[in-house]
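S.K.: Sharing a model prediction with you, sequence too.
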Amino acid sequence: MKKHKIIMTGGGSAGHVTPNLALMPKLTALGYEVEYIGTKNGIEKNIIQGENIKYHIISSGKLRRYFDIKNFSDPFKVLRGIIQSIGIMKREKPDIVFSKGGFVTVPVVIAAHLCKIPVIAHESDITPGLANRLAAPYCTKVCVTFPESIENIKGNKGVLTGTPIRKELLEGSRMNGLRLCKFSDLNKPVVFVIGGSLGSKVINDTIRKNIDSILSKYNVIHICGKGNLEDGLKDKKGYKQFEYVKDELPDLMNAADLVISRAGANVIFELLALRKPNILIPLSKKSSRGDQILNAASFENHGYSMVIEEESLNSELLIKKLNELSREQDKYIKAMNESPVKNGVNNIINIIDKYSKKA
């Protein structure tokens, strides 16, 4: 019996790749053969090849909102990527394509449309990113995470699904996480700090500037990003730093009592699923399109999160908010327990199966 085939795509950051990982086990269980399209040097290549998934490489220019001389040459890279993707579609004959966003997806989605292959996209943020805005006209449906997002998807293509959460993240062990960190005082609450897959200098610097004050009340797990370890703090009691974690992440997140994080959609919905009281420090508009600000505002309005704007972040405010969150954590846990938002895996799988050519 012929297996049904899905080609997945998404890249440029871990946030455009890891949600695909959450869908893969269920797709495989339903009889889909899973393949992936990405770039040669993108973060997606290492992540996906670590899962033993067949990986196809295409060319793709970066999509920028600012002037750069490469803006004149990159459209030709996108065109080349479309041609390469058409070749892959004709050779592999997928029943459907699933796109998670990032600049690599644009040529893949256009190629699938030209080959009359249905495309399901997923948008994590309240407003679509540039890649998804360009790709949306060629998509069959666009799955969204926030209820507020539906009105931003044109052509009656938007469908509210939530975001896919990896099963293993929900099965982490608090004790394993604590054991990994080797904290000596297990009576202290654990603060988990994460600034995105690449880390955040402003969060890293503020935490480390106030580390002694924070450690007087809390243990700290700090995911600081590649190349951002601080040698002078490696032997600090109650403080455990990591550049990046993968297999250990479920245990470390489950060990946390409180979280300080950026406001990327994937991580905040993971915090919601895990019911972790949190302080969100969204990327400022100076260094982003403002999506994290909107994400954080939505979570604050629903009572899931505290928010500190990056421009307002300072030592005094961070310590004040952290202590306040610790005192009021039950209020935030109650709000998260009452949230109607659930793990989006089954909702997205149902959309994929409905529109697949096999159906």
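M.R.: Nice, I can see it. Only a predicted model underlies this, so the values are computations on that prediction, with no experimental measurement involved. Numbering: from 1, shown residues only.
S.K.: Only C-alpha atoms from now on, for both contacts and neighbour counts.
M.R.: Fine.
S.K.: Where is the longest helix in this structure?
M.R.: Secondary structure of the chain per DSSP state H: the longest helix is helix 74-92.
S.K.: Any chance you could list what contacts that one?
M.R.: For helix 74-92, the external contacting residues (Cα atoms under 8 Å, 6 or more residues apart in numbering) are 56, 58-63, 106-108, 110-112, 114-115.
S.K.: Going by neighbour count, which of those comes out on top?
M.R.: Of these, residue 108 is surrounded by the most neighbours, 33 neighbours in total, counting by other Cα atoms under 10 Å.
S.K.: Please name the residues that touch it.
M.R.: 9, 37, 81-82, 85-86.
S.K.: SS state for it?
M.R.: helix (DSSP: H, G, I helix; E, B strand; the rest coil).
S.K.: From residue 89, how far off is it?
M.R.: Distance, residue 108 to residue 89, by Cα to Cα, to the nearest Å: 9 Å.
S.K.: got it, and residue 319?
M.R.: Taking Cα to Cα, one finds residue 319 at 53 Å from residue 89.
S.K.: So between these two, which is more surrounded?
M.R.: Higher neighbour count among residue 319 and residue 89: residue 89, with 22 against 15, using other Cα under 10 Å.
S.K.: how close does that one get to residue 113?
M.R.: Noted for residue 89: a distance of 10 Å to residue 113, by Cα to Cα.
S.K.: With residue 74 instead?
M.R.: 21 Å.
S.K.: Pull out the buried positions in stretch 261-277.
M.R.: 261-277 (16 or more other Cα atoms under 10 Å).
S.K.: Filter those residues down to just the ones in strands.
M.R.: residue 261 (DSSP state E).
S.K.: Off-centre distance for the longest helix of the chain?
M.R.: Its chain's C-alpha centre lies 26 Å from the corresponding centre of helix 74-92 when counted by Cα atoms, centre = their mean, to the nearest Å.
S.K.: In addition, the following structure is provided for comparison:
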Amino acid sequence: MKTIVLTGGGTAGHVLPALAIVPELKKKFDRICYIGGSGVEKTLAMDAELPYFETETAKFRRSLSLKNFAIPFKLIKGVKEATEHLKRLKPAVVFGKGGYVSLPSVIAAKKLGIPVVVHESDFSLGLANKIAEKHFGAKVLTAYPETAAENPSRIFVGFPLRDSLFTGQKERAARFLEFDGSRPVLLVVGGSSGSVAINEAVKAALPKLLETYDVVHVMGKNSLRYSDSPHYKPIAYSEAIENLYALADVVVSRAGAGAVSELSALEKSAVLIPLPAGASRGDQLDNAYYAKKYGAVVLEQADLSTQTLLSAIAEAKSVKMRPMSPPANKKIADILFAVANGNVR
């Protein structure tokens, strides 16, 4: 009986791509389990009906914080817990999707001699995957060919995408939003936690936008209604984003790896507003400018205003993104199975 353990989390972006490959993994492994913390990864993995095993996790804060002093103690505890889980599960391979949540299982797997494979979704390696590669011998799969080219041991595979992404129901979304189809649809997505900067820019631009578009605005948990127009629909979060993508003529989005890959694969007209370097490690800027080569319009947050947003939307409407790479689901599953059988080093 071959078992694989998935790990990763902290944000949905470190979990959903791992879950996307589960249908392919089921063709090759007898048992698929998930090890993670108490955050969003637990909810998503359990929703996917995967056996779930919890460990302590240690989040590194890039700003000065007393909480960083607790990291070594939390990590030691997490590694001990992950070691016990892995001893019981006896996986043939551990697959990490990055994020601080993945480190206890990656370290424990190395300690137990279990091969580790990680996937990097961004243009540059995140901290957890850097540590996994440099210190714990993890095989790194990448979403971008340039990232793989930096190290001959890395393998370019592309980005894993869930199958449901390609089965969005335009009519269902239109009915839910009560749009009659007489106008083009603008979808604004600020990321899983929303975006104050994007929300405020949309608020200022709404009078002009509503002259032309039906606007659906995914605002995050602190959602507000900026207009009483029937052509404006704010929602906190969508569990069926594929339906909104199918409906949308133009999408305004942050430039997280998942969003960029999805918009590219669906060949959407897109305006990408990446998080600035001061608010992240700069990965969204890298992702956005790479996507620009494939038809995305990039608007940096420092340049965001009513006029620049309107201009970017008008520009994006006339061009669709091209796929950056085919979905990597099967390729990743094939590599994991080969590693589990000792055929990839």
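M.R.: Thanks, I have it. Note that the structure is predicted; figures quoted are calculated from it, not measured.
S.K.: TM-score of the superposition?
M.R.: Between these two chains, after superposing, the TM-score reads 0.95 (TM-score structural alignment, normalised by the length of structure 2); 342 aligned residues with a Cα RMSD of 1.5 Å.
S.K.: before we move on, back to that, can I get the contacts of residue 108 of structure 1 in JSON lines including neighbour count?
M.R.: Shown next, in JSON lines, are these (neighbours: other Cα atoms under 10 Å):
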{"residue": "9", "neighbour count": "28"}
{"residue": "37", "neighbour count": "25"}
{"residue": "81", "neighbour count": "26"}
{"residue": "82", "neighbour count": "24"}
{"residue": "85", "neighbour count": "24"}
{"residue": "86", "neighbour count": "21"}
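S.K.: Going along the chain, name the strands of the stretch 251-359 of structure 1.
M.R.: Under the criterion DSSP state E, counting those that start in this stretch, the stretch 251-359 of structure 1 carries strands at the ranges 258-261, 278-280, 305-307.
S.K.: which stretch among those strands comes nearest residue 335 of structure 1?
M.R.: Minimum separation from residue 335 of structure 1 across those (Cα to Cα) falls at strand 305-307, 9.5 Å.
S.K.: In structure 2, what range does that closest one match?
M.R.: Aligning strand 305-307 of structure 1 against structure 2 (TM-score structural alignment) gives residues 296-298.
S.K.: Show residues contacting the matching stretch.
M.R.: Outside stretch 296-298 of structure 2, the residues that touch it by Cα under 8 Å, 6+ apart are 269-274, 288-289, 292, 312, 315-316, 320-321.
S.K.: try stretch 278-291 of structure 1
M.R.: Contacts to stretch 278-291 of structure 1, defined as Cα under 8 Å, 6+ apart, come from residues 125-127, 258-264, 271, 292-293, 296, 304-311, 321-322, 325.
S.K.: so what's residue 348 of structure 1 up against?
M.R.: Neighbouring residues of residue 348 of structure 1 by Cα under 8 Å, 6+ apart: 143, 161, 164.
S.K.: What's the last one aligned with over in structure 2?
M.R.: In this case it means residue 164 of structure 1. So, by TM-score structural alignment, residue 164 of structure 1 is matched to residue 160.
S.K.: Tell me which residues touch that match, please.
M.R.: Going by Cα under 8 Å, 6+ apart, residue 160 of structure 2 touches 17-18, 20-21, 327-329, 332.
S.K.: Farthest-apart pair in these, please.
M.R.: Spanning the widest gap among the contacts of residue 160 of structure 2 are 18 and 327, at 12.7 Å by Cα to Cα.
S.K.: Among these two, which residue is more densely surrounded?
M.R.: residue 18 (26 against 22).
S.K.: hang on, that one is in a strand, isn't it?
M.R.: No: Residue 18 of structure 2 is assigned helix when assessed by three-state DSSP, not a strand.
S.K.: residues contacting it?
M.R.: Shown in contact with residue 18 of structure 2 (Cα under 8 Å, 6+ apart): 6, 97, 160.
S.K.: now swap in residue 20 of structure 2 and tell me
M.R.: Listed by Cα under 8 Å, 6+ apart, the contact set of residue 20 of structure 2 reads 160-163, 329.
S.K.: ok, those residues in structure 1, which still hold?
M.R.: Mapping the contacts of residue 20 of structure 2 onto structure 1 (both residues aligned by TM-score structural alignment, their matches' Cα atoms under 8 Å) leaves 160-163, 329 still in contact.
S.K.: Could you give the number of residues near the nearest residue to residue 136 of structure 2 once chain neighbours are set aside?
M.R.: Spatial nearest neighbour of residue 136 of structure 2, chain neighbours left out: residue 110 (6.0 Å); criterion: Cα to Cα, 6 or more residues apart in numbering. Neighbours of residue 110 of structure 2 under the rule other Cα under 10 Å: 18.
S.K.: which residues sit in contact with the aligned partner of residue 110 of structure 2 in structure 1?
M.R.: Correspondence of residue 110 of structure 2 to structure 1, assessed by TM-score structural alignment: residue 113. The contact partners of residue 113 of structure 1, taken as Cα under 8 Å, 6+ apart, are 119, 138-139.
S.K.: Who wins on neighbours among the residues you listed?
M.R.: Going by other Cα under 10 Å, residue 119 tops the contacts of residue 113 of structure 1 with 28 neighbours.
S.K.: Return the distance of that residue relative to residue 193 of structure 1.
M.R.: Taken as Cα to Cα, the span from residue 119 of structure 1 to residue 193 of structure 1 is 36 Å.
S.K.: what does residue 283 of structure 1 give?
M.R.: Using Cα to Cα, residue 283 of structure 1 is found at 15 Å from residue 193 of structure 1.
S.K.: what's the answer for residue 30 of structure 1, then?
M.R.: With Cα to Cα as the criterion, residue 30 of structure 1 and residue 193 of structure 1 are 36 Å apart.
S.K.: Settle it for me: which of the two has more neighbours?
M.R.: With neighbours defined as other Cα under 10 Å, residue 30 of structure 1 and residue 193 compare such that residue 193 has more, 25 against 13.
S.K.: contacting residues for residue 9 of structure 1?
M.R.: Residue 9 of structure 1 neighbours (Cα under 8 Å, 6+ apart): 17, 36-38, 97-101, 104-105, 108.
S.K.: Let's see which of those residues end up in strands.
M.R.: When DSSP E defines the strands, the subset of these inside them is 36-38, 97-99.
S.K.: Tell me the buried residues within those residues.
M.R.: Among these, those classed as buried by neighbour count (16+ other Cα under 10 Å) are 36-38, 97-99.
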